[in-house]
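Engineer: structure for this input, please:
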Amino acid sequence: MISFPSSPLVARPILGPLLQIVSIYGATWVGWKLLRKLLSNSPLDNLPGPPGGSWSEGHFGQFWSYTGWAFHKELAEKYGPVSKLRGPFGETIMYVYDPKALHHIIVKDQQIFEETPGFLIGMDAIFGKNLFSTTGEAHRRQRKMMNPVFSIAHMRGLKPQAFSIWLTCKIEQLRDTFVQKMENGPQEVDMEDWLTRTALELVGQSGLGFSFDPLTEDGEQHHYSHSVKNFIPVGDKLMIARHFILPLVYNIGTPRFRRWVVNTLPWKNLHELRDIVDVMQDTAVEIVESKKRAIAAGDEAILQQVGKGNDIISILIKENMKASEEDKLPDDELIGQVSSLTFAAMDTTSNALCRTLYVLCERQDAQDRLRAEIRAARRKIGGSELGYDELVSLPYLDAVCRETLRLYPPVSTVVREYVIASKIVNRFTHSLFSKRAREDIILPFSKPIRGKDGTEMHEVLVPKGTTVFPSLLSSNRNPDVWGPDADEWKPERWMDGLPDSVAEARIPGIYSHLMTFIGGSRACIGFKFSQLEMKIVLCVMLDKFKFSLPKDRKIFWRMTGIVSPSIEGGSKAEMPLIVSPAE
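Structural biologist: Next up is the predicted model:
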């Protein structure tokens, strides 16, 4: 970590002008937004949408609220699959879950509808050059290198059957810890904490060849564990600053100067994020360098590593060594993948598992049915642990996972922007965007919507610079696609046969007609691993334990960047469940 003078006598002469520069940038940006709003009419003005919204934040206070479920439901039910929101300072935002429109945004015109500058720059500043922070040719090159590494057959260099058994053995450590906890009868257990620890350890061992957690009651966790678990709660507090301030100041001065500014600003949340990023970066460098040393030293050194050279990062480094010069990833991009992949794989999977257990607590009949299916499958193979072939052939387990991921996607909404590229933007973002200028485009709908003036709209002209919110949640619950019971948790729908409307909608998601794992070139690269992990955890734990909701507290799901459980009225992520031996 670089240290800088923090004396007020040194800070004030430099910090004052810096804040003035930021203020001028901000005031100019706000003034331009307001002037453009006053002097022009937008083709989006005829889209339906909710009234109100404050001048400074528009509808963002409701849309990004921890308790925003009702607002999102009203948007979908009252205003339909394409609607308009007010953003900060009068900005017009599109909210979209129409299948055809989503196909254009996520797949057909994905090079036009990019991640927002705030997201890309934020991911670059936090994780470095990785799949989250790159676009265009850089993103294509990284994706080309990493896609085969993430196949189930490729991970750990084993067949799917052997890989699933390896995962099962790791999750049995969690089961054994719970067996010890249950020695004196049923216990209240914070399953959010344990499932997060489990998800991190699994991605650590299979993805990074690194162990973070022994998964025991009193086991010492790696300091990286605490940092990566706190990333989302701290990052959510800086969301507005990341999207609206960071793009304006990202490249002012040298990295050393910017680090000094971060250290000097009296901003607690920023300092917490700085410390989290430092730990993640130092650990990522340590992991990549240790893998490179082991590979250079030969087979014996590789076999002494946690992943024995078959983890994702080791495989990626070895594949990168064999790649052509045009496809090869530089060291900073290899390092950038470590924490970004860990972050992507940990919270989403652990919270999907939390939601599945929560629903099974509400529906004890479904929990009993799933436990019976798991036990019957184990008896069929002589009581052994289920391998990959057995896991993927369990119909009710598959239906439970699919239906939970449909109704409760861990991420509710993503953000895209119809990019205006320019030399100024490229200078401030290290060529994150293409230099080719974009023109207004037509976004078609799968069925007409009723405009504010009463006319039928079959399409809309999208102006350059428009921000779009593709709603994963509303797409997965669209009654035109999934039927009138779209808001109900019904695993049986996957076993009885989906309605024709699901296939006909041509949802652009990479997984099972769902938007849960998104689609196109920015789809979740590890979605197969996530599904396998979910199924193995459920099989191992439900075979031995019964889960129930506590009677004295109510669990509330917070609509954070990644949806998380908490006690109603609480602020931290937790999900206490009553765990008892299953009969």
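
Engineer: alpha carbons only for contacts and neighbour counts from here, please
Structural biologist: Noted.

Engineer: so what's residue 555 up against?
Structural biologist: Residues in contact with residue 555 (Cα atoms under 8 Å, 6 or more residues apart in numbering) are 565, 566, 567, 568, 575.

Engineer: what's the burial count for the last one?
Structural biologist: Residue neighbour count, defined by other Cα atoms under 10 Å, stands at 27 for residue 575.

Engineer: try the first one
Structural biologist: Around residue 565 sit 24 other residues, with neighbours defined as other Cα under 10 Å.

Engineer: that one: which element?
Structural biologist: Using DSSP states H and E, the element containing residue 565 is strand 564-567.

Engineer: just to revisit the earlier point, need the contacts of residue 555 in a markdown table with distance to residue 328, can you?
Structural biologist: What follows is those, written out as a markdown table (distance: Cα to Cα, whole Å):
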| residue | distance to residue 328 |
| --- | --- |
| 565 | 41 |
| 566 | 43 |
| 567 | 47 |
| 568 | 49 |
| 575 | 43 |
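
Engineer: another one to check against the first:
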Amino acid sequence: MTRVRADGSKDGVELDMLSWSGRTTLEVLGQAGLGHSFDPLTEDQADEFATAVKEFFPQMSRSVLFRALLPYASKVGPASFRRWVVERAPLDYVQQVRRITDTMHDRSVEIFHEKKALLEKGDDALKHQIGEGRDVMSILLRANMSASENDKLPDDELIGQVSTMILAGMDTTANSLARALQLLADHPEVQEKLRQEILQAVEAEGDGDMLDYDKAMELPYLEAVCRETLRVYPGVTVLFRNTTKDITLPLSEPIRLRDGTLADAIPIPKGTRVIPNVGASNIDPALWGPDAHVWRPERWLEPLPRAVEEAHIPGVYSHLCVQTVILAVPSLALMPVMGPFSMTFIGGNKACIGFKFAQVEMKTVLLVLLQHFKFKPTGKKIVWNFAGVQYPSVGEIGSEPGLPLLVSPLRP
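Structural biologist: A predicted model of the protein is given here:
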């Protein structure tokens, strides 16, 4: 961002905010989850690991046949044979996925062994490291080292947790953050209203340009902007599940079958692939009203439609905003809250375990950026691509991931 301040251009400097969002979330995940710094965010060039993770979902979305065969191919022969086949596959997208996974695996192994060596030296060695041994990986390794032989996890499983943690937490949060910045650029009145809320809070109770956790989480319009972004534009729009037993699925509304009869439940046999549509649930006009598709943060500062309250949507992203909303509109304290309101972070025992961390991260980054910078559209056409995690690109669907925005300093 030093380049933005030094440029002095009236309209601002064009920056790829998807790249910067990804680098930021990777660094936050690295420090909090692994006690490791990937990227000091001082150079224009991203870390190789960050680039690999950013390319993973776009490449996998192009590899439909590869993904379909993967569950079966993984059972054929030893790992060395499967590796031999992959290295000789004459398909570019297969080689791209191989390159990406190799980069991620090699760095994961490096981080794991560094962390394990420090833990074996004792807590004094960790005190001088990022996170001081309180990161998730240090806690996991410490517990594994003290576990009985029967309960210990093998090293390869622990190494796999490094890539899993980063892959699950980087693109999802980074792309949602990039989407929020794009929406704020497209809606300057919302951007300014949010900025004023942040500046007033920091001036009244901040330390430098930061607020403590409780104060930051209590900002009602910041909560509304983040919640509305995640409602209308969830990073993951569909899920893939297989039924483990025969079930009967109840329906919120009857549907007409092919023979013309109405049904209020559907029998689903064991082994059926079920694809819940998170995105459709979040913008269902029957629940949210005729403006369900409209990004309007103010809806969270108003009484929600009764249909939303009574829907009993089984998501973990429930009424966490209620306390914040009531602070902004005390009269809503009398409103009965049923929650949950959306499926953005899924639900049940497969729900996102890092959803609260993602919320805090998204709010913190917006809180800091909007105090110092303004964001405007470049005029270039931005399209969002359907993939494991939705991602933006310029001009055409399927092109290189990117989200250019004009960024200018709030103050010279």
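
Engineer: follow-up on the earlier one: the strand holding residue 565 of structure 1 vs structure 2, mean deviation?
Structural biologist: Here the mean offset of strand 564-567 of structure 1 against structure 2 after fitting is 1.1 Å, by mean Cα distance after the TM-score superposition for structure 1.

Engineer: which part of structure 2 lines up with whatever helix or strand comes next after that strand?
Structural biologist: Using DSSP H and E, the helix or strand that follows strand 564-567 of structure 1 in sequence is strand 576-581. Against structure 2, the aligned range for strand 576-581 of structure 1 is residues 404-409 (TM-score structural alignment).

Engineer: compared with structure 1, how much does the matching stretch deviate?
Structural biologist: Mean deviation for stretch 404-409 of structure 2: 1.2 Å (mean Cα distance after the TM-score superposition for structure 1).

Engineer: doesn't residue 345 of structure 2 belong to a strand?
Structural biologist: No. Per DSSP: H, G, I helix; E, B strand; the rest coil, residue 345 of structure 2 lies outside any strand segment and is coil.

Engineer: ok, it to residue 361 of structure 2 distance?
Structural biologist: Distance from residue 345 of structure 2 to residue 361 of structure 2, counting by Cα to Cα, to the nearest Å: 15 Å.

Engineer: more neighbours: the two, which one.
Structural biologist: When residue 345 of structure 2 and residue 361 are compared for neighbours, residue 345 comes out ahead with 22 against 19, by other Cα under 10 Å.

Engineer: so that one touches residue 318, yeah?
Structural biologist: No. Between residue 345 of structure 2 and residue 318 there is no contact under Cα atoms under 8 Å: 9.6 Å.

Engineer: hmm, back to that, now for the contacts of residue 555 of structure 1, which pair is the farthest apart?
Structural biologist: In these, two members sit farther apart than any others by Cα to Cα. They are 568 and 575, at 10.4 Å.

Engineer: what about the counterpart of residue 168 of structure 2 in structure 1, how many neighbours?
Structural biologist: Alignment note (TM-score structural alignment): residue 168 of structure 2 maps to residue 344 of structure 1. The number of residues packed near residue 344 of structure 1 is 16, by other Cα under 10 Å.

Engineer: again, but for residue 381 of structure 1
Structural biologist: Per other Cα under 10 Å, the neighbour tally for residue 381 of structure 1 reads 12.

Engineer: now the residue nearest the centre of structure 1: which helix or strand?
Structural biologist: Nearest to the geometric centre of structure 1 sits residue 344, at 5.2 Å (Cα atoms, centre = their mean). Secondary structure from DSSP H and E places residue 344 of structure 1 in helix 331-362.

Engineer: which positions in that helix come out as buried?
Structural biologist: Using 16 or more other Cα atoms under 10 Å as the test for burial, helix 331-362 of structure 1 gives 333-361.

Engineer: next, the angle helix 331-362 makes with the helix or strand just after that helix.
Structural biologist: Sequence order places helix 364-380 as the next helix or strand after helix 331-362 of structure 1, per DSSP H and E. Angle between the axes of helix 364-380 of structure 1 and helix 331-362 is 110 degrees (criterion: axes from the mean of the first three to the mean of the last three Cα atoms, to 10 degrees).

Engineer: which part of structure 2 lines up with helix 364-380 of structure 1?
Structural biologist: On structure 2, the counterpart of helix 364-380 of structure 1 by TM-score structural alignment is residues 188-204.
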